[in-house]
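Asker: Dropping the sequence and predicted coords here.
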Amino acid sequence: MHRDRQPFLDDQVIVLRAPTQFWSDRSGDAGHAADPRAAAIHGLYHGDVRVLHEVTLTADGERPEWISVARDGASVTTFTGVLRHLDGTGADPRVRIDRTRETQADALIERIVITSARDVAVRTTIAVDLRPDFAPMQDVKAGIRRSYEWASQQTGDRIAWASGPTTATLRATDAAPRATEAGAVVEWNVELPPHGSVALEWRVALADASAVVAGASGAPAWRDLAVASGDSRLARWVTAAVSDLDALRMTSKLAPGEEFLAAGAPWFFTLFGRDSLWAARFLLPVSTAPALSTLRVLAAAQGTRIDPQTAEQPGKIMHELRAAELDLPGEGVTLPPLYFGTIDATPLWVCLLYDAWKWGAGEADIRSLLPNLEAALGWMRDYGDSDHDGFLEYVDSTGHGLANQGWKDSGDSIQWRDGTLAEGPIALCEVQAYAYEAAVHGAELLEHFERPGAPEWRAWAARIKERFADAFWVDDPEGGRYPAVALDADKRRVNTLTSNIGHLLGTGILDAHEEREVADRLLSPRLDSGFGLRTMSTDSAGYWPLSYHGGSVWTHDTAIAITGLVRAGLGDRAESLVEGLLRAAERFEFRMPELHSGDSARDTTVPAPYPAACRPQAWSAAAAVAVLAARLGLRPDGGELVAEPAPGAGVIRVSGLQVRGRAFEVLAADDHAEATGLDGLNPR
């Protein structure tokens, strides 16, 4: 086995309810996969610790022959197998085993049912072998394997394991776990009556005394959302996505009781400013509740002082929250527990506040966040523009923080067309668009709520728009032009064609002609793979379809471009991108990963997975709702819901949509839609 390599995830099975998750192969066993790269991710995790690395089920010392996996939402999966060594004569398997695994926020439960179709009684011994390792998540992610200290204590019919602040307690029905040097074994001597069945169960209760986040309780705000469509792929994607989003709901000690969406499994069961903001923004057509709670959580941690080590500045919105320092082995990155190294979360916070208001969030809810709005706008003016050139830019001043602090935050994500890495401070094109939109919409909020400053922010926005038009555009070797991905430290245009330009659409920083030019580039085969937008164009020296940010496809990134095209009045041009994501969703069984390869649909019927991609991930899942809303052309209009479906959208029926707390159902057919509110029919 190669050491120190990030585990592959794509073909493995996850059952999750944040902050708990279990990864296994398709048998349900963990730690015994034929491919050691796959087994590296296996196990039961709670928070940022892998509690169990190996879990193996046997019958009379033999592993069952597993034949199917059936997922029931994000938190429950049933593995079905047969026990052919217990069969009588004949070809049919006569004894089957079903193991149903359920994750809860603080527990794992596995129910095992053995069923016999034989005419005689059958005896067997079922054993489950469990082996802890208490590995830190950052070691698992880096592919590091070593021994970790943990303690075991048996009390009656329970075994408790502990390492640091993390504890796990094992118990079983009708069996007493037996401690072993490696962990524990649960064993049942089973007698199956003729044509009968026996049910067994074991469970592990989990706790982390140091946790700064926890699982959310209750039903999700989007519980009434239901979709039926002539194109079943869209309905299936949305259905799978909202189940995953439910399992990713969390709360934080920053603002107890306020929910946010954890960024993704397995690595990011915590609060990320940018990720949580985009996911909540995508969900606005179904509820403003996730947006408001996310805004409040992030407001609770908003910067109040200058601290270069954490990148905190007054008014700044944080990037990442952990219980302890995060050290990424081999990457030279060490992040403090509360880290502010992000350039885009602050303007995106303002954008979400405005959009939540437009979708009907209560005036009192918005009013309570106005001081945070003013602080966020102030950060853009006073700190975001560190060199006072009129643009927001970033640079890591510590030497151990994130080198890139936009959404493409890998070390090689911002590069020139010839593959040379750009040097910071870096001013990303999309961040200027977020800042423009935040200033314009922030001004509208200030004016509406009779707060000072609206004219100044409109003037600030006008200046950044004018400067953007002068500073960012580059000539396209194939004709026309497009915005550079960024300006470098010398204010040179970093000339790579990237998907970042899709984030400019609909923000107002471009005029109508410029938006059409951007649309032309997005829909060219250099960026449009047929399975979504590539992050970097195929004619760039650094392009590679399996590069994290240099040619792969990110679902949320494509969804932002789709939404932007609709906002820009170019909805008819978004349909090829929608179709591309639906093709990809089908390949990934409608649980879209963090990213997939930039392979062309002209060359293959399915895109290759990026094997270490998170799956599920919050903004990839929430993108399903954004794509649904774009295909239907949904937008709020006062207390009404407007639906203007894209040409060729087909038949779609959606219930569970909301504007100002009022429920709507939309029926679209033949490019026409009717939005039905509680008080009658409103054709649009």
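Answerer: Looks like it arrived, so ask away.

Asker: only C-alpha atoms for contact and neighbour calcs from this point on.
Answerer: Noted.

Asker: and the lengthiest helix in the chain, what does it pack onto?
Answerer: Criterion DSSP state H: the longest helix present in the chain is helix 429-448. Judged by 3 or more CA pairs under 8 Å, 6 or more residues apart in numbering; DSSP states H and E, the packing partners of helix 429-448 are helix 345-358, helix 370-379, helix 454-471.

Asker: Including mean neighbour count, could these go into a markdown table?
Answerer: Shown next, in a markdown table, are those (neighbours: other CA atoms under 10 Å):
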| stretch | mean neighbour count |
| --- | --- |
| helix 345-358 | 25 |
| helix 370-379 | 20 |
| helix 454-471 | 17 |
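
Asker: how about those helices in TSV, adding distance to Ala184?
Answerer: Formatted as TSV, the helices and strands packed on helix 429-448 follow (distance: least, CA to CA, whole Å):
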stretch	distance to Ala184
helix 345-358	45
helix 370-379	51
helix 454-471	63
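
Asker: Which one of these lies nearest to Asp129?
Answerer: helix 345-358 (44.8 Å; CA to CA).

Asker: next structured bit after that closest one?
Answerer: Sequence-wise, the next helix or strand downstream of helix 345-358 (DSSP states H and E) is helix 363-368.

Asker: which residues does the residue lying farthest from the centre of the chain contact?
Answerer: For the chain, the residue at maximal distance from the C-alpha centroid (CA atoms, centre = their mean) is Val120, at 50.6 Å. Neighbouring residues of Val120 by CA atoms under 8 Å, 6 or more residues apart in numbering: 193-195.

Asker: hmm, try it at 7 Å
Answerer: Val120 is in contact with 193-194, counting by CA atoms under 7 Å, 6 or more residues apart in numbering.

Asker: Arg602 versus that one, what's the distance?
Answerer: Val120 is 57 Å from Arg602, where distance means CA to CA, to the nearest Å.

Asker: Show the subsequent helix or strand relative to the strand or helix carrying Asp557.
Answerer: Asp557 belongs to helix 555-567 when elements are defined using DSSP H and E. Next helix or strand after helix 555-567 toward the C-terminus (DSSP H and E): helix 575-587.

Asker: tell me the angle of that next one relative to helix 555-567?
Answerer: Interaxial angle, helix 575-587 versus helix 555-567 (axes from the mean of the first three to the mean of the last three CA atoms, to 10 degrees): 150 degrees.

Asker: Below is an additional structure, to be compared with the one above:
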Amino acid sequence: MTDRRVLVYQGLFAAVDSAGDIHGTSGAQPDGLFALDARHLSLWQLTANGARLTQLSPGVLVPAGTRDRPPAYTLFREQAVDRCGLAESVRLVNNGARPLTVHLRYLADADFADQFELRSDDRSYPKPGAEHGRETTAHGVTFTYRRGNSWNARTVITSQPAPSTVTATAGPAVMHWEVSVPAHGATTVIVNIGAVFGTAATTTAVRAPEDVRASVRAELRTFVSSAPRPAQLTEEPALAQACDRGLTDLAALRISAPTPDGTSTLVPAAGVPWFLALFGRDSLLTSLFALPYRPQLAAATLLALAATQGTRHDRERIEQPGKIVHEVRHSELAQFEQVPYGRYYGAVDATPLFLVLLHAYTTHTGDLTLARTLEHHARAAIQWMFRYGGLNEHGYLVYEPDPDGLINQCWKDSADAICHSDGTQAEGPIAVCEAQGYAFDALSRTAYLSAHVWDDATFAQRLTDAASRLRADLHRDFLLSEYQGFPALALDGHRRQLATLSSNAAHLLWSGVLDKRVAATVGSRMLQPDFFSGWGIRTLAAEQHPYHPLSYHRGSIWPHDNAIVVLGLARYGLRKEATTVIDGLLAAAVHHNYRLPEVISGHARHLHSAPVPYPHACSPQAWAAASPLAFLTATSHDRS
């Protein structure tokens, strides 16, 4: 988010401008304080003596001044978040030799908008019976929002010392302090903003941001520094810093999710601002990247996804028995079923990836307990792949576009992503190439679990035979003769090849489904200039008709996509190619303070000295944060 800061911790985040203010923006860069997809703070602006302040540096503000009459005081503004809310302090320092009185004011409001309302997609959502309220208190103001008997949200603002006055009639609430500051002295005002749901109690203690930050940092430090610490496993400084930054972001992005036995666990949410929720594909790939270093993420993800595995037929949510969920949201619009995403199953690839992760976790840790506990869930996932996913009927995993949800249900899930070479969106049922690789991998790995953990040799042989058939069929149906056997992006509903050169094909390297000749073709092709920009591999090769460097999935560069490619290149012994891609992404990471964003533009490196940002990118984002861990695994020649 350009010129903004994002503070996130375990299900709550604040997006503020560089001065710390919130303006109530929407569209590509929404700001505010968010919890459960609801904006609990839509306006938060600080003034002094009735005027806006000038920012000298992040968190340092001054009133107007000149060289001859320098600013009379300096404000040091600090902010921190934890799972309860936002803590803020303003330390007002008197720069002169005479006492000062300064009038501090905060303007505050809470619109409780659902994130789906804030997207710039021209959709609106009626909210019959919705009631907004506000109430002043001795120490601040409380905003309330109620809809029916099932949705009750509050924003509770408290302070120390108490404001001199609080008004909350028409328009924004105003909290005002008349602050006396001694000569060359300082006075501090602390404000807390809590996001509360239902009847949950609120704390009366006002917490300083430095105390909140210290507590959060201690938790993050434990997660980052516990053994094995990835940064200590490489001699490449940029990779070490990217791994540390990635682990820090992964720790902050964890959210609570229920498990099959009714307890809760912490799983990686997808990213901020749009996806601070459990996403099947994102959490699975993130956990796979992190598995050699933080296997607890994999165990948590598997349990959380088992708890939400499909059990019935629901056409609106695309739920089917055994299918692994795409996303789980607890927002207002999801609860009132105005969007289908409370539990939405529009992902063709999450189910095989669930099986891939279960096997990878089992073999990496040597722990057989989880595989035994989830045997029923794994068998249900296999049954879904054959009965509902398309293996029986079509020979491939396929999806039908959902006009009320996701048109495309693979990782490239924007509406125009899976297209023919002329840019025309494919018609279903669609078999994307990478999902067939995941299916092959899932069948092979689950055969191992069946034989060695569940003691079912018959089932194991059935899966092994199915994997062999799928591998042969893929080589027969997907390879493009006009591109020296490079795999097609997909097969459409008429079994026509989508002759579009895409990064999806390189996912087949990671799954190990390609023979060595085709793998060599794919690997070398990825490093040609139309694919490799110098920063990373584009989602579509440049100079094709559908290519656009600022498209979400038709020419941009995704770190996690590159991480999968890198692991695949390493698997087939293409070390030089893997190193080239890693070096490009680490060079891009340096420009982002070692935090890889969700996606960057596809513009070539030789055209600009820094990677061109993608304007709607999430940051931090879980599978981008975990990508440096995959780079480390690839360079250490270790693949689970």
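Answerer: Now that the structure is in, tell me what you want to look at. Every value quoted in this text rests on a predicted model; they were computed, and no experiment measured them.

Asker: Can you pull the TM-score for these?
Answerer: Remark: TM-score between the superposed chains equals 0.89 [TM-score structural alignment, normalised by the length of structure 2]; 602 aligned residues with a CA RMSD of 2.6 Å.

Asker: any idea what the residue farthest from the centre of structure 1 aligns with in structure 2?
Answerer: Under the alignment (TM-score structural alignment), Val120 of structure 1 maps onto Arg98 of structure 2.

Asker: From Ala183 of structure 2, how far out is its match?
Answerer: With CA to CA as the criterion, Arg98 of structure 2 and Ala183 of structure 2 are 5 Å apart.

Asker: Which part of structure 2 matches the longest helix of structure 1?
Answerer: By TM-score structural alignment, helix 429-448 of structure 1 lines up with residues 433-452 in structure 2.

Asker: what comes up buried for that stretch?
Answerer: Neighbour counts using 16 or more other CA atoms under 10 Å place 433-450 of stretch 433-452 of structure 2 among the buried residues.

Asker: now it, how far from the centre of its chain.
Answerer: With CA atoms, centre = their mean, to the nearest Å as the basis, stretch 433-452 of structure 2 stands 26 Å off its chain's centre.

Asker: Packing partners of the strand or helix carrying Val113 of structure 1?
Answerer: Secondary structure from DSSP H and E places Val113 of structure 1 in strand 107-116. If you count contacts as 3 or more CA pairs under 7 Å, 6 or more residues apart in numbering; DSSP states H and E, strand 107-116 of structure 1 packs onto strand 95-104, strand 197-208.

Asker: Would you mind finding the most buried of these?
Answerer: With neighbours defined as mean count of other CA atoms under 10 Å, these peak in mean count at strand 95-104, which reaches a mean of 22.

Asker: average offset between that strand and structure 2?
Answerer: Compared with structure 2 after the fit, strand 95-104 of structure 1 shows a mean deviation of 1.4 Å (mean CA distance after the TM-score superposition for structure 1).

Asker: tilt between that strand and strand 197-208?
Answerer: 20 degrees.

Asker: what's the mean deviation for the helix holding Asp557 of structure 1 versus structure 2?
Answerer: Taking mean CA distance after the TM-score superposition for structure 1, the mean distance separating helix 555-567 of structure 1 from the aligned residues in structure 2 is 0.9 Å.

Asker: Which residue numbers in structure 2 does that helix align to?
Answerer: Across structure 2, the stretch matching helix 555-567 of structure 1 (TM-score structural alignment) is residues 559-571.

Asker: gap between that stretch and the chain center?
Answerer: The chain centre lies 18 Å from the centre of stretch 559-571 of structure 2; the measure is CA atoms, centre = their mean.

Asker: Show me the contact partners of it.
Answerer: Contacting residues not belonging to stretch 559-571 of structure 2 are listed as 506-507, 509-510, 523, 536-537, 575, 577-578, 598-599, 623-624, 627, 630-631, 634, 637 [CA under 7 Å, 6+ apart].

Asker: which ones among those are found in helices?
Answerer: Among those, the members falling in helices (DSSP H) are 506-507, 509-510, 523, 575, 577-578, 623-624, 627, 630-631, 634.

Asker: got CSV for these, with distance to Pro401 of structure 2 too?
Answerer: Converted to CSV, those look like this (distance: CA to CA, whole Å):
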residue, distance to Pro401 of structure 2
Ala506, 24
His507, 22
Leu509, 26
Trp510, 26
Gly523, 30
Arg575, 38
Glu577, 35
Ala578, 34
Trp623, 25
Ala624, 27
Ser627, 29
Ala630, 31
Phe631, 33
Ala634, 35
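
Asker: Make a ChimeraX selection of the buried ones in these.
Answerer: Buried members of these, defined by 16+ other CA under 10 Å, are picked up in ChimeraX with:
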select :506,507,509,510,523,575,577,578,623,624,627,630,631,634
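
Asker: Can you find the partner of Asp314 of structure 2 in structure 1?
Answerer: Mapped onto structure 1 by TM-score structural alignment, Asp314 of structure 2 lines up with Asp307.

Asker: Likewise for Leu276 of structure 2?
Answerer: In structure 1, Leu276 of structure 2 lands on Phe269 (TM-score structural alignment).

Asker: Which neighbouring elements make contact with the strand ranked longest in structure 1?
Answerer: The single longest strand within structure 1, with elements called by DSSP state E, is strand 122-136. Under the contact criterion of 3+ CA pairs under 7 Å, 6+ apart, strand 122-136 of structure 1 touches strand 49-59, strand 184-192.

Asker: how much does that strand stray from structure 2?
Answerer: By mean CA distance after the TM-score superposition for structure 1, the fitted strand 122-136 of structure 1 averages 1.7 Å away from its aligned residues in structure 2.

Asker: Check the spacing between the corresponding residue of structure 2 for Tyr394 of structure 1 and Asp3 of structure 2 real quick.
Answerer: Using TM-score structural alignment, the partner of Tyr394 of structure 1 in structure 2 is Tyr399. Note on Tyr399 of structure 2: its distance to Asp3 of structure 2, by CA to CA, is 39 Å.

Asker: Just want to know which of these two has more residues nearby.
Answerer: A count of neighbours by other CA atoms under 10 Å puts Tyr399 above the other of Tyr399 of structure 2 and Asp3, at 26 against 8.

Asker: ok, the match of Leu276 of structure 2 touching Gln21?
Answerer: No. Using CA atoms under 7 Å, Phe269 of structure 1 makes no contact with Gln21, being 9.5 Å away.

Asker: residues in contact with the aligned partner of Ala612 of structure 1 in structure 2?
Answerer: In structure 2, Ala612 of structure 1 lines up with His616, judged by TM-score structural alignment. Residues counted as contacts of His616 of structure 2 (CA under 7 Å, 6+ apart) are Ala28.

Asker: Repeat that for the one 3 residues further on.
Answerer: Counting by CA under 7 Å, 6+ apart, Ser619 of structure 2 makes contact with 271-272, 597-598.

Asker: can you rerun that using 6 Å?
Answerer: By CA atoms under 6 Å, 6 or more residues apart in numbering, the contact list for Ser619 of structure 2 reads 272, 597.
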